[in-house]
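Colleague: Structure here, sequence nowhere to be found:
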């Protein structure tokens, strides 16, 4: 421990030659704030550094490598439920890249932007509204302040036909553990004309090494933007029975496979919709958890919520949208599909205003308030309204404005298994998870998102109150059991936080052996984010030795 402290102090002395004093913070208050977690124990860093250039990042990483100091980079620290703003382990030094927040290039003709890690989805959305209103960015439900780079580097996704963010990434700038800076794709050729429009370059494609790993620190990416379509409409649908899930998935999957539906399609259960609108009704349940069936049914009835509720969008030429709408109306006829575009939404708002003038229209106003942020997301407009669902089980009154989950004691443990686009697989997964949630006293909040033509991601989370130790322990037990069941049944999560990294690694698996070998080659001192997805290098003997033996 003394050697570790000495190394850290030596490292900070080196950093003082790179950054001014006001961009080095080792105060207890700041360290504790960054160490807060929505799941698991706090992971308090030794210090927080705020670089603003790639050269500064490279200098810091080189100093960390030389002094045997572990550093962990965050983009904006809004990774709630997946690690938040903290390091992988206590004692690492945080590189907060939020001040690297420039839109470095915007090309309207070829529809791409070059952005730094500190650029939020709200910032880029506003930048496009001002400088390129004919382009959309794909946004997630993580709020206006969430980083686009950070989400991309964890295989995050959004809502438009550009919803798979890694597929919309076309080249990166990366600082390696020894301080070298590389550009992937064609980016390392000084005169390349296609580095932002053709992702592969020539030779091995290295981009994947820096996604869900700790091989380097990404300081910029090139992302493709969606041209504003000639026509656009959203669609919503509802199934009133639990067994409708299988039928809905099997009706939509062929349309996704044929390319008629190109946006991400979200299918959420009633509990997911409730959590977005309200806090858990402890007064109605006399404190009983999970939500009793009679109360659950009553909330569904009052809120006009289905057992399964879905949305997506259709865009393209007017003829394309008209034809796809016709097919969707046929395929989803049993599920009361409705189509909403800008004109219909504006009409509903005018009607609501008129009704409000005579003391009516309250219900319509409430529905518009719920639907408009969803509609905006389908067009790439981020909103903070979707953050509300993170505090479903917090026992305080809901604030008027959406709040940072960490500030309202929200406990969040995400699980995100990948599922084939088949109704029977979705049902199998629900049958595995629901008894575990019930056993531990939690609600099975579930959304299935058709992210590709062949796969869905099931987003589900344990929601709890961080101030109640007994509930925190039950949440941990529930997470452990769910992860074990998911891994054993083949529904492997696409993403994790620090609590789950080790559970995703299989001992003796050649895949992870190769990953470990690459890590040892690029980062033999384990300088960058030790333990993030890749096993810490001191966890096991040399991979090369094991392979040779």
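Modeller: It's in. Note that the coordinates shown come from a computational prediction; the quantities given were computed from them, not determined experimentally.

Colleague: alpha carbons only for contacts and neighbour counts from here, please
Modeller: Will do.

Colleague: need the helices for the stretch 301-450 of the chain, in chain order.
Modeller: In the stretch 301-450 of the chain, the segments counted as helices under DSSP state H, counting those that start in this stretch are 318-331, 342-357, 362-378, 423-440.

Colleague: now for the third one, which elements pack on it?
Modeller: Read it as helix 362-378. Applying 3 or more Cα pairs under 8 Å, 6 or more residues apart in numbering; DSSP states H and E, we find helix 362-378 packed against helix 342-357.

Colleague: Tell me what angle the helix it packs on forms with helix 362-378.
Modeller: 150 degrees (axes from the mean of the first three to the mean of the last three Cα atoms, to 10 degrees).

Colleague: putting a second one here so we can go through both:
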């Protein structure tokens, strides 16, 4: 087994301070693969490379020769070998390493590595010339939502991360930075430390720091400081449009401007939103605001004993969160996830491979851990110097203790590797590598997420919780719910963990997820983000007024991308050449990703 790649030797590496943790995580992942007999090299069963519908072998070869001539042979790779899943720090850019479908569904035909905005323009113009779909990724770590896989099989993946990885600016005066797609949260944090700015500037980071700052933000990912809404803290985009032109949004449209990262709006319509969760352009530069060091922080952990405490707890959280007494995007996690995140397989606690782990066994396991037995755990952080934190912490304590059995856990005795300290690091701007340990719950562990948004109300929390629990029980899947509470809304994030080598486990996970999406939509709850497989279904739930929103998206798509080459189908937005030709994926479609034709061209 090779060693873990590190920064700065490679753009996608781990910081040195996390190297030992990464080595241990990798060893655990591969041990579980070996125990299940899983081969990390997945043989191809269909013709290689996977060509897009309507593109002949001869046309593809001619197009690849043209692309090599423009970018250099060393920057173009045809995907004609066995697929390798790898793991989080050595993930593929050719397919979804956590696939919920057949291995051959979402597979790239080739990968190209542009080194500049001009290179991206060249690739886009090449795609228009040869009518080959392209699928841009920043670094391909959007795990649980499709990873690096293209929605249209046989697309050419445009990997922006390998060569476009510059941190173009970090300003300690206005607390901003300007980055390219290959800059991870790990890399940005390391660079701030290297410049001696770590005592001044914080990076808001998600649960895992290996993803691209641009990729996470454009897909509207979140972190866990008061700057947790990443899209809300971005300022300024450089975008290559699907026809090859380049635009800069906001103040960036003014030549010689000096406020691109300080003021996001500029003059006229605010167009940034159409480049978020869309296929209307390729973001090659982005500004984002950094959090000033608040002068200290103090993380805390409260546990609550009863499942039925949920509604009252959410009612207590709402006013505290809206008033910013609870300051960060904190997490309310269920005990099953608390057991799983320790990184042990479920067989350690319960030997049968099918069916749910009984609740009493989960509680028995939790009772042996430092936080003790509980049903709900609230991880939060207060910010500022001690005298500023004290009144907020007192108010939180008084409010939470209204729930019988509430415990404020003394974390001072926790060992250094306890999960609490990972949440403490993340809530104070230091990226970590701990969260995916719950994937080790099953052999060949993979995950896919159910993530509806609701008001911060006890009734809504209970409704969504019961909806998801019921469907998990029907499909025989252990239930891992967590509520992430924003200022006026909350996300229920349910991670479905499954064995990616088991057809039956994958089918159960996908059926459960499709059921929950429909159940939630019927009650007025929509997904904020979803996997490639679910994009058509989720987009279809936003159907008010005769699908008027999608009609507007399609109008924009056809105007900006007349040849339909840029990420067709992403977020359910199909160009005219694909509509009505069987490309939309639903339960009824048989979970096949390909339609019959493109723009009248017959299937190959």
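Modeller: Now that the structure is in, tell me what you want to look at. Here the structure is a predicted model, which is why all the values come from computation and not from measurement.

Colleague: follow-up on the earlier one: rebuild the helices of the stretch 301-450 of structure 1 as JSON lines, extending it with distance to residue 126 of structure 1.
Modeller: As requested, these are arranged in JSON lines below (distance: least, Cα to Cα, whole Å):
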{"stretch": "helix 318-331", "distance to residue 126 of structure 1": "27"}
{"stretch": "helix 342-357", "distance to residue 126 of structure 1": "19"}
{"stretch": "helix 362-378", "distance to residue 126 of structure 1": "13"}
{"stretch": "helix 423-440", "distance to residue 126 of structure 1": "37"}
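
Colleague: quick one: which of those helices is nearest residue 99 of structure 1?
Modeller: helix 362-378 (25.4 Å; Cα to Cα).

Colleague: Aligned to residue 257 of structure 1, what sits in structure 2?
Modeller: Correspondence of residue 257 of structure 1 to structure 2, assessed by TM-score structural alignment: residue 322.

Colleague: Sorry, wrong one. I was asking about residue 311 of structure 1.
Modeller: In structure 2, residue 311 of structure 1 lands on residue 379 (TM-score structural alignment).

Colleague: Check residue 211 of structure 1 too.
Modeller: Here residue 211 of structure 1 is matched to residue 276 in structure 2, going by TM-score structural alignment.

Colleague: what about the closest residue in space to its match that isn't next to it in sequence, neighbour count?
Modeller: Sequence neighbours aside, residue 218 is the residue nearest to residue 276 of structure 2 in space, at 4.7 Å (criterion: Cα to Cα, 6 or more residues apart in numbering). Residue 218 of structure 2 has 21 neighbours, counted by other Cα atoms under 10 Å.

Colleague: After alignment, which residue of structure 1 pairs with residue 218 of structure 2?
Modeller: With TM-score structural alignment as the criterion, residue 218 of structure 2 matches residue 153.

Colleague: in which helix or strand would I find residue 300 of structure 1?
Modeller: helix 293-303 (DSSP states H and E).

Colleague: ok, and what's touching that helix?
Modeller: 270, 274, 284-285, 305-307 (Cα atoms under 8 Å, 6 or more residues apart in numbering).

Colleague: thinking again about what came up before, what's the closest of the helices of the stretch 301-450 of structure 1 to residue 78 of structure 1?
Modeller: Smallest distance to residue 78 of structure 1 across the helices of the stretch 301-450 of structure 1 (Cα to Cα): 17.9 Å, for helix 362-378.

Colleague: What residues sit buried inside that closest one?
Modeller: 364-365, 368, 373-375, 377-378 (16 or more other Cα atoms under 10 Å).

Colleague: and those residues as TSV, adding distance to residue 437 of structure 1?
Modeller: Rendered in TSV, the data for the buried residues of helix 362-378 of structure 1 read as follows (distance: Cα to Cα, whole Å):
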residue	distance to residue 437 of structure 1
364	34
365	34
368	32
373	29
374	27
375	30
377	29
378	30
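
Colleague: any idea which of those is closest to residue 320 of structure 1?
Modeller: Nearest to residue 320 of structure 1 among these, with distances taken as Cα to Cα, is residue 378, at 17.5 Å.

Colleague: Quick check: the closest one touching residue 312?
Modeller: Yes. Because the distance of 7.1 Å satisfies Cα atoms under 8 Å, residue 378 of structure 1 is recorded as touching residue 312.

Colleague: and for those two, which residues touch both?
Modeller: 159, 234.

Colleague: what sits against residue 424 of structure 2?
Modeller: 299, 381.

Colleague: Same question for residue 434 of structure 2.
Modeller: So residue 434 of structure 2 contacts 207-208, 341, 419, 422 (Cα under 8 Å, 6+ apart).

Colleague: if you set the cut-off to 7 Å instead, what comes out?
Modeller: When contacts are counted by Cα atoms under 7 Å, 6 or more residues apart in numbering, residue 434 of structure 2 touches residue 422.

Colleague: For it, give its distance to residue 117 of structure 2.
Modeller: Plainly put, residue 434 of structure 2 is 34 Å away from residue 117 of structure 2 if you go by Cα to Cα, to the nearest Å.

Colleague: same question, residue 168 of structure 2
Modeller: From residue 168 of structure 2 to residue 117 of structure 2 the distance is 13 Å (Cα to Cα).

Colleague: more neighbours, these two?
Modeller: Neighbours were counted for residue 168 of structure 2 and for residue 117 using other Cα under 10 Å; residue 117 has more, 21 against 12.

Colleague: And that one, what's its match in structure 1?
Modeller: Per TM-score structural alignment, residue 117 of structure 2 is aligned with residue 54.
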